[in-house]
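Student: Next input, structure requested:
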Amino acid sequence: MTVPETTGTRMRADERRALVLEAATQVFGERGYHGATTDAVARAAGVSQPYVVRMFGSKEALFIAVLDRALDRLMDTFAAAVEQTDAAVAAGDTETVTHCIAQNYVGLLGDRGLLLSLMQAFMLGADPVIGPAARAGMRRVYEFLRANAGMGPGEAHEFLAMGMMLNTLVGLRMADDYEREPAVRELLDEALPTKLDFLLSLRDAES
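Tutor: Coordinates of the predicted model:
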């Protein structure tokens, strides 16, 4: 990925910002907040470190921007699932919103950095800046499930628990042991009965 700082056909500021945020999402997701640096983000984006600092001001501000981007993508995915469910029901299908949201959420597994950066944020509750932003993000997700997806408290709890487990499986790269560890095979078969092939294909693409 290369983000030209000055070119004959200049990129718009929002396009440059989006490309740097995409690179930062991958770096934070893989290295964590404390392990990542603005220099590593700059290298991943193909720009200079001062350019990243000029754009975001600090690593903390960059991480908050990554968190906001991840939450926006998550909410867009959930909103699309609600629309799909409404269309399916109108056509006489029996599709449930919970199933549709879950299927769309699993589709996000292809963006490891996005889901793992969310996990990184959720581990920083004690941070005076990132903690409140992460809690607000979790509250935003829960409120959407209750108000927009029509889930009851118990159903929302079960959905969030499954989502956190899927994030953990992805972060641990459990699919790497699928063929050689019977317990891992059993766990993944149960957790991803319809999307296991997708997860394994992502693993194979990264190897």
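Student: switch to C-alpha atoms for all contacts and neighbour counts from now on
Tutor: Will do.
Student: List the buried residues of the helix of greatest length in the chain.
Tutor: Counting by DSSP state H, the longest helix found in the chain is helix 59-90. Burial within helix 59-90, assessed by neighbour count using 16 or more other C-alpha atoms under 10 Å, is assigned to 59, 62-71, 74-75, 77-79, 81-82, 84-86.
Student: which secondary structure elements does the very next helix or strand once past that helix contact?
Tutor: From helix 59-90 onward toward the C-terminus, using DSSP states H and E, the following helix or strand is helix 97-107. On a contact count with 3 or more C-alpha pairs under 8 Å, 6 or more residues apart in numbering; DSSP states H and E, helix 97-107 meets helix 59-90, helix 153-172.
Student: one more to line up against the first:
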Amino acid sequence: MTPAGAHGAVVVDEPAETGKRLSSEERRRQILVAALAVFGARGYEGATTDEVARAAGVSQPYVVRLFGSKENLFLAALDDALARMLASFRAALADETPHDPDITPEKAAAKRIGQAYVDLIEVRGLHQTLAHAYLLGSHPAIGAAARQGFAKVWRFFRDEMGLDTDESRAFMAEGMLISTMIGLRIVDDYGSDPQITELFRSCFPTELPHVLEVLPRGTDRW
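Tutor: The predicted structure is shown next:
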């Protein structure tokens, strides 16, 4: 998925057939892709349904008709981000591709799941939308949903992946570090700031060129 089209519309990562009229579910999917990008960049308070509509290439009343309110739209985007992330983790965990014989199956699975988290950077705004949600604990609806989602991620590491508490904590801490780096758009300082360059090389030892290509820049709209 590329960040945006020439007029600021987010390019949807599920291509539609040329000339085909999209169903309401396909339009919903299109709007959620745009919502992740806009909420990721603007946060819940800063984003508007009008911005999301423009990013998706639809009218603002259509967004409201499908989702009802900005709160409902954010909750749907949060649910979508969590579902995408956990589905990616589970696919990586179930992957039976032969791995390096010099490492244990457990370490191979951990490496695949870490890679899956990095690969999700291509879904513009996914990590940042989750990070914004985690700052809204006092919101009666979003706070509750964010807490439930956060607990689901913890349970995945503990129950499905079988990590102990220290390993689970380390996974989540590194994920939050990467989310912070994305939200800061700190990629702009890569190559010019030695400390930031070192940090990037430490976090992305094998996929750095691709990460540098897809991360949002400070000048990007979202």
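Student: Need the helices and strands packed on helix 97-107 of structure 1 in JSON lines (columns: distance to A126 of structure 1).
Tutor: Formatted as JSON lines, these follow (distance: least, C-alpha to C-alpha, whole Å):
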{"stretch": "helix 59-90", "distance to A126 of structure 1": "14"}
{"stretch": "helix 153-172", "distance to A126 of structure 1": "19"}
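Student: Just tell me which of those ends up closest to R180 of structure 1.
Tutor: helix 153-172 (15.5 Å; C-alpha to C-alpha).
Student: residues in structure 2 aligned with that closest one?
Tutor: Using TM-score structural alignment, helix 153-172 of structure 1 corresponds to residues 165-184 of structure 2.
Student: mean distance, the host helix or strand of H127 of structure 2 to its aligned residues in structure 1?
Tutor: Applying DSSP H and E as the criterion places H127 of structure 2 in helix 126-134. The superposed helix 126-134 of structure 2 is, by mean C-alpha distance after the TM-score superposition for structure 1, a mean 0.7 Å from where its aligned residues fall in structure 1.
Student: Need the contact partners of that helix.
Tutor: 36-37, 39-41, 43-44, 77-78, 81-82, 120-121, 142-143, 146-147, 150, 176, 179-180, 182-183 (C-alpha atoms under 8 Å, 6 or more residues apart in numbering).
Student: same question, stretch 43-54 of structure 2
Tutor: 8-9, 31, 34-35, 38-39, 59-60, 62-64, 69-70, 74, 129, 132-133.
Student: Equivalent analysis for stretch 173-180 of structure 2, please.
Tutor: Contacts of stretch 173-180 of structure 2 (C-alpha under 8 Å, 6+ apart): 117, 127-128, 131, 203.
Student: buried ones in it?
Tutor: For stretch 173-180 of structure 2, by 16+ other C-alpha under 10 Å, it's 175-176, 178-179.
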